[in-house]
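Undergrad: Provided below are the primary sequence and the corresponding predicted coordinates.
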Amino acid sequence: MVTLADWMRGCGLARLDAQVLVESVQSWSRATQAAHPERELDARALERLDTLASRLRSGEPMAYVLGQREFYGLALEVTPDVLIPRPDTELLVELALRHLDALPEAHVPTVLDMGTGSGAVAIAIAHARPKARIWALDASGPALAVARRNAQRLLDPHREGGALRFQQTDWWDGLRLPSAFAGFDCIISNPPYIAANDPHLPALRHEPPLALTGRHPNADGLSDLRRIVAQADCHLSDEGCLLLEHGYDQAAAVRNLLTAHGFREVFSARDLGGIERVSGGLCPRRQIDQSPPKIG
């Protein structure tokens, strides 16, 4: 029989990665593994561990190998159809919750998550604020299937705001809302923002290109951000907020874009690494038609 210590020595992985795989397959904590390296692995466990280790050695991300990733304290299913949720994106959730908490207590908040992917942001907000009514959009049908499964598993089916409303759209095109809808209190998005020639793209080869560079990759990576900002004011309430995640070097460009479209109190917020990761602003002031009424 092969012991745990034998497998760890021969698996070709960093120790922590190997421990994570063993914990996933055998449910042995890292403390247990350290205390009992003599434990034996049966043939079935060895086959499973060798398969997972081979995938890791080929460069596949751990999240895809295990089929899940933690985000905002929630264990999300992830597949190669969705972008792997990053800790940096939790800033988007924090800013959205802060804005919703400033609304009148009796108000039922409304939120739109554009490009929801695994559903990470929408589900985190829904979990933290059960009263909120939330719409989640994505252009990818397979991604929406993952998001729906995550919502069904992680959210109370009887939450006050009801089930998340998933829709397959090309950004604003195809969005369906109730006829008397008054606008969203918060629109959030972690859209594709990686430039077509970005040197980091080869390292992200296992993740869906649609979520990284979008349908139409371009030189500055801002194509989808421009589409979102261009029509966001039409879908926001008067004091609604637009929040956008972007690349480490795109904050100034996104602030300029928001300002050019009339957004108020435009800002950028830094993630835990000190990088300006999210920019946003309040809905532009509505234009009031002051032309004199027609007579006759």
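TA: Sure, I can see it.
Undergrad: all contacts plus neighbour counts: C-alpha atoms, from now on.
TA: OK.
Undergrad: packing partners for the strand or helix carrying Ala75?
TA: Following DSSP states H and E, one finds Ala75 within strand 74-77. Applying 3 or more CA pairs under 8 Å, 6 or more residues apart in numbering; DSSP states H and E, we find strand 74-77 packed against strand 68-71, helix 141-154.
Undergrad: How far does the helix or strand sitting right after that strand along the chain sit from its chain's centre?
TA: Once the chain leaves strand 74-77, the next helix or strand it forms, by DSSP H and E, is helix 90-101. Centroid separation between helix 90-101 and its chain, computed with CA atoms, centre = their mean, to the nearest Å, is 13 Å.
Undergrad: take a look at this one as well, against the first:
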Amino acid sequence: MPEAGDRHALLRAAAATLPGDTPRLDAELLLAHVLDEERLPMLMSRAPVGATAQAAFEALLARRRAHEPVAHLTGEREFWSLPIRVTRDVLVPRPDSETLIAEALAHFDARPPANVLDLGTGSGALLLAALSEWPQALGFGIDRSDAALAVARGNAARLGLAARAAFRSGDWAAGVEGPFDLILCNPPYIEDSAELMPDVADYEPASALFGGPDGLAPYRILLPEVPRLLAPGGVALFEFGLGQGPALLEMAAALHLHATTVPDLSGRARVLRIRC
């Protein structure tokens, strides 16, 4: 490692050794975490990096080289400008999932939703992002994992949203009584046979990733529940994977649901939108 005092040299050297598509960003996030500084002020500072901080930085770099996700190394991931704590019990929130929140905002442009249901809540990222946008709304998150629910409750408390967010153990919508103005869901949709990068396969829960032989098993359970759960004027938003849109639209049509797909920022169909 470079001598203390040159944080940019540290970052350059670190980025050259890291896996993944964003090695420089990963190095910056890890150094900012070690220094307990925000990333951009950290980059602008010329303050020296001492030997103790360098050693801590190198320890995190070694773990990242073994493909441990940056969010696990720092303990959180930003989602919709919220710091979401994550563990191995939940998925790391992805930027693509913010498409659900953006579409919800577009749908409720004229009036806010009174209540929000998040099926398979995991870290609570989707539900808490929605509640952060609508201060009067109440939220209800369901997950079959008690460990995931503990993470979600912790996130709600840290973000000051615990009074408006209730979490319960459950098997999708079984036993849930509606109606809800907004339904959010990012179910497991990866085919069981798919090979994943070690960052995902070795560190994130398989139960939140794999959705059966074709990845569509959760939707076969969830879509028939929409009519009874969705309030008039409401919207249900389901994330899905690459190429799954046509099959989901066909599934929705067979159930007489008014469904369309919504693209993410890269232009790929990402969200199934069902209106009541």
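TA: Structure received. Everything quoted here is computed from the prediction, not taken from an experiment.
Undergrad: on that earlier part again, looking at the helices and strands packed on strand 74-77 of structure 1, which is closest to Leu97 of structure 1?
TA: Closest approach to Leu97 of structure 1 among these is made by strand 68-71 (15.2 Å; CA to CA).
Undergrad: What's Glu68 of structure 2 aligned with over in structure 1?
TA: Glu68 of structure 2 maps onto Glu60 in structure 1, with residues paired by TM-score structural alignment.
Undergrad: If you tally nearby residues, what's the number for the nearest residue to that match once chain neighbours are set aside?
TA: Excluding its sequence neighbours, the residue lying closest to Glu60 of structure 1 (CA to CA, 6 or more residues apart in numbering) is His206, at 6.4 Å. If you count neighbours by other CA atoms under 10 Å, His206 of structure 1 ends up with 16.
Undergrad: residues contacting His206 of structure 1?
TA: Glu60, Pro61, Pro80 (CA atoms under 8 Å, 6 or more residues apart in numbering).
Undergrad: Next: Trp172 of structure 1.
TA: So Trp172 of structure 1 contacts Ile228, Gln231 (CA under 8 Å, 6+ apart).
Undergrad: and the end-to-end length of stretch 227-236 of structure 1?
TA: Taking CA to CA, to the nearest Å, stretch 227-236 of structure 1 runs 15 Å from one end to the other.
Undergrad: so that stretch corresponds to what in structure 2?
TA: Residues 221-230 of structure 2 are where stretch 227-236 of structure 1 aligns, with TM-score structural alignment as the criterion.
Undergrad: got a list of contacts for stretch 56-72 of structure 1?
TA: Outside of stretch 56-72 of structure 1, the residues within contact range by CA under 8 Å, 6+ apart are 12-13, 21, 24, 52, 55, 75-80, 84-87, 90, 120, 124, 206.
Undergrad: neighbours around Ala15 of structure 2, how many?
TA: Should you count by other CA under 10 Å, Ala15 of structure 2 turns out to have 18 residues around it.
Undergrad: surely it meets Leu31?
TA: No - the pair Ala15 of structure 2 and Leu31 does not pass the contact test of CA atoms under 8 Å, sitting 11.2 Å apart.
Undergrad: follow-up on the earlier one: ok, of the contacts of His206 of structure 1, which come out buried?
TA: Neighbour counting over the contacts of His206 of structure 1 (16 or more other CA atoms under 10 Å) leaves Glu60, Pro61, Pro80 as the buried ones.
Undergrad: Redo the residues you listed as CSV? Include distance to His261 of structure 1.
TA: Written out in CSV, the entries for these read as follows (distance: CA to CA, whole Å):
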residue, distance to His261 of structure 1
Glu60, 40
Pro61, 38
Pro80, 35
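Undergrad: between the residues you listed, which is nearest Arg270 of structure 1?
TA: Nearest to Arg270 of structure 1 out of these is Pro61 (CA to CA; 25.6 Å).
Undergrad: What is the equivalent residue in structure 2 for Asp185 of structure 1?
TA: Match for Asp185 of structure 1 (TM-score structural alignment): Asp181.
Undergrad: any idea which helix or strand carries the residue nearest to Glu60 of structure 1?
TA: Under the criterion DSSP H and E, no helix or strand holds His206 of structure 1.
Undergrad: on that earlier part again, where does the match of Glu68 of structure 2 land in three-state SS?
TA: coil (DSSP: H, G, I helix; E, B strand; the rest coil).
Undergrad: Is Phe238 of structure 2 located within a helix, as I assumed?
TA: No - applying three-state DSSP, one finds Phe238 of structure 2 to be strand, outside a helix.
Undergrad: My guess is it contacts Pro188. True?
TA: No - at 10.7 Å, Phe238 of structure 2 does not count as touching Pro188 under the criterion of CA under 8 Å.
Undergrad: Count the residues that sit near the aligned partner of His261 of structure 1 in structure 2.
TA: Under the alignment (TM-score structural alignment), His261 of structure 1 pairs with Leu255 in structure 2. Counted with other CA under 10 Å, the neighbours of Leu255 of structure 2 add up to 13.
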